[in-house]
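Peer 1: quick one: sequence plus predicted model below, questions after.
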Amino acid sequence: MVRCKSNTRLSSIKNKVILTQADTTVGFISQNHNRLSEIKERPNAKPFIKIYNSFRSIQSRIPKSKKNLVRRANKTTFIVKNKAFRVDKTYKNSQLLRDLEWHYSTSANEIGKSFCREFCEDKTDIIVEDQNGLNELASSRLIKINNTKIKALR
């Protein structure tokens, strides 16, 4: 189910903030990192995790020796050359999200607080929810990789 605050067409989806259930937890997603920075009240210079809907989109950025690790990983965020990314195939359940090749992601909560549906509904443009609803779950694992090393950070 998709709920939208306005009744205009979704042609400018790239500037919208979407509240949805990810494979790990409830999150705000958008292709506009400035809107996410506003909501989370954090500096624009602080980067967000970039979520891709398929491994093909990112395979050129991954060290050759680590491609198998990334392709087979579930609920894992990788850092390569100080850029965080992960592949999340759960978005394939929604046509709206399936059309986005990538987007920025952050947890759907206020700084230092847990998930509050009222706060999130107030800050988001579109809500994508299935029959299971929106549930705060554990965050993804965080692994830093390069050509020779693998270091678990979370």
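Peer 2: Thanks, I have it. Owing to the predicted nature of the structure, the values given are computational and were not obtained by experimental measurement.

Peer 1: going by C-alpha atoms from here, please, whenever you check contacts or count neighbours.
Peer 2: Fine.

Peer 1: for residue 91, give me its contacts.
Peer 2: Contacts for residue 91 (Cα atoms under 8 Å, 6 or more residues apart in numbering) come out as 22, 53, 97, 98.

Peer 1: now, among those residues, which is nearest to residue 64?
Peer 2: residue 53 (19.9 Å; Cα to Cα).

Peer 1: neighbours of the closest one, how many?
Peer 2: Residues near residue 53, counting by other Cα atoms under 10 Å, number 21.

Peer 1: how near is it to residue 63?
Peer 2: Distance check for residue 53 against residue 63: by Cα to Cα, to the nearest Å, it reads 19 Å.

Peer 1: closest one of the contacts of residue 91 to residue 89?
Peer 2: The closest of the contacts of residue 91 to residue 89 turns out to be residue 53 (Cα to Cα; 5.6 Å).

Peer 1: take the one below as the second:
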Amino acid sequence: MDKFNRTSRLSRLSEKVILYQSDTTVGFSSQDAKKLQKIKSRDPSKAFIKIFKDLKTLNMLGLRVPYKYKNTLRRSKKSSFVVKNIAFRVVNNPINSQTLRDIPWHYSTSANESGKNFNLDFCEEKADIIIQNKDGLRELNSSSLYKLNHTKRKKIR
């Protein structure tokens, strides 16, 4: 596990797996999807949710949200969306870690083995960096997931 106080080492974060308490549940985060697949023993065909720190970053990557749902996306809390088979979330609330605030986007998944419940020992063993507040890490409900297209919105979970 790496411990550091300066942001000058952030260039290496794209290679790291971070364990943190999100606004919904405990999650693994990384910019390397293959590392996350290996940790979770997950089917490679199953995609991860991409977390963006703001709408500007989402737009810069060329993902266009149907105009009809732009306000929904902007005002959403604890919701993930699928547009053209790309799953994403925009997390506007600041996470209490400078490490995560400086990353423009990352892949995210729940912190457990595929099909199993949260196990702190497993998570601490697999994570390179652990970000924890005074409340600790605890499993909560996952975000709602909606599929959007130009005509309708469908709730998936």
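Peer 2: Noted; the coordinates are in hand. The model shown is predicted, which means the values in this text are computed figures rather than measured ones.

Peer 1: can you pull the TM-score for these?
Peer 2: TM-score for the superposed pair, counting by TM-score structural alignment, normalised by the length of the first structure: 0.91. Supporting figures: 150 aligned residues with a Cα RMSD of 1.7 Å.

Peer 1: coming back round to it: so can I have JSON lines of the contacts of residue 91 of the first structure showing secondary structure and distance to residue 139 of the first structure?
Peer 2: Shown next, in JSON lines, are the contacts of residue 91 of the first structure (DSSP: H, G, I helix; E, B strand; the rest coil; distance: Cα to Cα, whole Å):
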{"residue": "22", "secondary structure": "coil", "distance to residue 139 of the first structure": "10"}
{"residue": "53", "secondary structure": "coil", "distance to residue 139 of the first structure": "18"}
{"residue": "97", "secondary structure": "helix", "distance to residue 139 of the first structure": "20"}
{"residue": "98", "secondary structure": "helix", "distance to residue 139 of the first structure": "22"}
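
Peer 1: do a quick rundown of the helices in the second structure.
Peer 2: Under the criterion DSSP state H, helices of the second structure are mapped to 33-40, 55-60, 70-75, 98-101, 120-126.

Peer 1: show me where the first structure has strands.
Peer 2: Using DSSP state E, the strands of the first structure run over residues 2-4, 18-21, 26-30, 49-52, 76-80, 83-87, 102-107, 126-128, 141-145, 150-152.

Peer 1: how close does the last one sit to the second structure?
Peer 2: Just to be clear, that refers to strand 150-152 of the first structure. Here strand 150-152 of the first structure, set against the second structure after superposition, deviates by a mean of 0.6 Å using mean Cα distance after the TM-score superposition for the first structure.

Peer 1: one more: the longest one?
Peer 2: Once the two are superposed, strand 102-107 of the first structure sits an average of 0.3 Å from its aligned residues in the second structure (mean Cα distance after the TM-score superposition for the first structure).

Peer 1: coming back round to it: widest-spaced pair of the contacts of residue 91 of the first structure?
Peer 2: 22 and 98 (12.8 Å).

Peer 1: have a look at the two and say which one is more surrounded.
Peer 2: Remark: of residue 22 of the first structure and residue 98, residue 22 carries more neighbours, 22 against 15, as counted by other Cα under 10 Å.

Peer 1: so that one makes contact with residue 90?
Peer 2: Yes: using Cα atoms under 8 Å, residue 22 of the first structure is in contact with residue 90, at 6.7 Å.
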